[in-house]
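A.B. asks: the sequence and its predicted three-dimensional model are supplied below.
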Amino acid sequence: MSEQSLQGKNVLIAGGAKNLGGLISRQVAADGANVAIHYNSESSREAALETAAAVEAAGGTAVVLSGDLTRPAAVEALFRDAAAKLGSIDIAVNTVGKVLRKPIAETTEAEYDEMMDVNAKSAYFFIKEAGRTLSDGGRIVTIVTSLLAAFTDGYSTYAGGKSPVEHFTRAAAKEFAPRGISVTAVAPGPMDTPFFYGQETPERVAFHKSQAMGNQLTQIEDIAPIVRFLATDGWWITGQTIFANGGYTTR
């Protein structure tokens, strides 16, 4: 198959305001896509507007949408509103996640529920709604974590919350295949963003860096091109989790 283009495609990015989601938004816009940029909390609104301005400057159409994606009705509204503004959505990328580093013995029921809602429930209903509404030949990509292949302490609710997404991805890949929709997950190593540092001590940061090539954390610039590939020429990859972490871990 010839090289596929994002020109004129409509892309919805959950958590698309900043960090990895913001970079993906900018990169797909530079390749000719229109972008629906989702953000959750009011603190991210300004970043979402800045990313939308960058999309528009690149020549694309941008729409900024908000919503709590742990509520299925909000996920439905997100896809409905994005399509109303841009037209049928072709590519749906979910970068939403929440990290908690805490021993099991100290984790509360409320913390457990929130982590499962953000990392698993929202991903499930995002995939569901994408499969229901995407154009034929669409692409669905979810960001998970390389901790899925790690044997470590402290991250039971984070890695545990992301783990079901692999099963969601495989099932969706089979169920959506008749419409030519591919479904994948990308598992970065610990990323060099504020999302990571709040959970770790300087000593553990140094350890995480030591486990990957170049003695560094995963950069968002390492991951965004992989998402673009899966959304275009990598269309034949489906039902898979791609571990992209500089050798941090594997299985």
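C.D. replies: Sure thing, it's come through.
A.B. asks: from now on I want contacts and neighbour counts done on CA atoms only, so please keep to that.
C.D. replies: Will do.
A.B. asks: where do the helices sit along the chain?
C.D. replies: Secondary structure of the chain (DSSP state H): helices at 19-30, 45-57, 72-86, 109-116, 122-133, 156-176, 194-197, 202-210, 220-231.
A.B. asks: most tightly surrounded among the ones you listed?
C.D. replies: helix 19-30 (a mean of 24; mean count of other Cα atoms under 10 Å).
A.B. asks: how many neighbouring residues does I181 have?
C.D. replies: Neighbour count for I181, taken as other Cα atoms under 10 Å: 25.
A.B. asks: for S135, same thing?
C.D. replies: 18.
A.B. asks: tell me, what residue is most central in this structure?
C.D. replies: T95 (2.2 Å; Cα atoms, centre = their mean).
A.B. asks: ok, now how distant is it from G154?
C.D. replies: Going from T95 to G154 by Cα to Cα, to the nearest Å gives 22 Å.
A.B. asks: kindly report the same for G214.
C.D. replies: Taking Cα to Cα, one finds G214 at 25 Å from G154.
A.B. asks: more neighbours: which of the two?
C.D. replies: G154 (14 against 9).
A.B. asks: the more buried one and I104 touch, don't they?
C.D. replies: Yes. At 7.2 Å, G154 counts as touching I104 under the criterion of Cα atoms under 8 Å.
A.B. asks: then this one, side by side with the first:
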Amino acid sequence: MTQSTPRVAIVTGGSGGIGRAVAERLAADGMTVLVHYAGNPARAEETVQAIVAAGGTATAARADVADEHEVAALFDEAEQRYGGVDVVVHTAGIMLLSPLAELDLDDLDRMHRTNIRGTFVVDREAARRVRRGGAIINFSTSVTRIALPTYAAYAASKGAVDAMTLILARELRGRDITVNAVAPGPTATPLFLEGKEQSVVDHMASMAPLERLGTPDDIAEAVSFLAGPARWINGQVVHANGGII
């Protein structure tokens, strides 16, 4: 791929945690980044300022990922501001945990809307707009294989992400666009650590042969690979979990 202008990336959920690490890494790789957020403009602006301070180019934009009109406007902004879209990384999602027998169906519906419908909406727009040589990267979870108790509804929503990832890769035949998903294992983000006893954190850290939790930068490393040099990896779910399973 030879382009005279920087490649342009949209990172959903780019205001914190893994999304912020991804946005900063892609900017460090030389991409111009549109940092998407849903409800926290201050944190999104912190991500933008960190990228700019490091010499990169970024702006923030809000959208409800499950609203097709707002997502279309997000892509419009990237095209109008930067000339097009080359990479879409969809990290935005929610995780609500409960044993299946005690599941609040309202929580199931919330995760369905954000994690499944949201991925469909973002992927649909990406499939229509990403330029040749581009990459679409969804976010799954290693819990689809690890099968931890209380994660049934969340893992089910991410199982849907796996399915649409593999199928979209095949539907984009001839477009020179890769479609993959990254499936993190336990990762030391504030969201993950919140409310967990240290014994639980220690147990999850011990699950990997590398004997530690992942970091947001570990996950961003995998995204950077898929977004850039990994042109022959396509239609895959890449488990970035330190070898848990």
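C.D. replies: Sure thing, it's come through. Source: prediction; values computed, not measured.
A.B. asks: about what we covered before: tell me which residues touch the residue nearest to the centre of structure 1, please.
C.D. replies: Contact analysis of T95 of structure 1 by Cα atoms under 8 Å, 6 or more residues apart in numbering lists 13-16, 20-21, 142-144.
A.B. asks: do A208 of structure 2 as well
C.D. replies: 241-244.
A.B. asks: trace it over to structure 1, please.
C.D. replies: When structure 1 is aligned by TM-score structural alignment, A208 of structure 2 is paired with A212.
A.B. asks: I94 of structure 2 now?
C.D. replies: Structural alignment (TM-score structural alignment) places I94 of structure 2 against K98 in structure 1.
A.B. asks: to V64 of structure 1, which of the helices of structure 1 lies closest?
C.D. replies: Taking Cα to Cα, helix 45-57 is the member of these nearest to V64 of structure 1, at 6.6 Å.
A.B. asks: how close does the most far-flung residue of structure 2 relative to its centre get to F75 of structure 2?
C.D. replies: In terms of distance from the mean C-alpha position of structure 2, A101 ranks first, at 28.9 Å (Cα atoms, centre = their mean). According to Cα to Cα, A101 of structure 2 stands 40 Å off from F75 of structure 2.
A.B. asks: same deal with V65 of structure 2?
C.D. replies: 11 Å.
A.B. asks: quick check: E211 of structure 2 touching A205?
C.D. replies: Yes. With contacts counted by Cα under 8 Å, E211 of structure 2 reaches A205, the gap being 5.6 Å.
A.B. asks: what range in structure 1 does stretch 63-74 of structure 2 sit on?
C.D. replies: Against structure 1, stretch 63-74 of structure 2 falls on residues 67-78 (TM-score structural alignment).
A.B. asks: repeat that for stretch 218-233 of structure 2.
C.D. replies: Using TM-score structural alignment, stretch 218-233 of structure 2 pairs with 222-237 in structure 1.
A.B. asks: and the contacts of that stretch?
C.D. replies: So stretch 222-237 of structure 1 is in contact with 3-6, 20, 23-24, 27-28, 91, 139-141, 182-184, 186, 188, 244, going by Cα under 8 Å, 6+ apart.
A.B. asks: buried subset of these, written for PyMOL?
C.D. replies: To isolate the buried ones among the contacts of stretch 222-237 of structure 1 in PyMOL, judged by 16 or more other Cα atoms under 10 Å, type:
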select buried, resi 6+20+23+24+27+28+91+139+140+141+182+183+184+186+188+244
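A.B. asks: against G60 of structure 1, how distant is the residue in structure 1 that V48 of structure 2 lines up against?
C.D. replies: By TM-score structural alignment, V48 of structure 2 lines up with A52 in structure 1. According to Cα to Cα, A52 of structure 1 stands 9 Å off from G60 of structure 1.
A.B. asks: quick check: neighbours shared by these two?
C.D. replies: V35.
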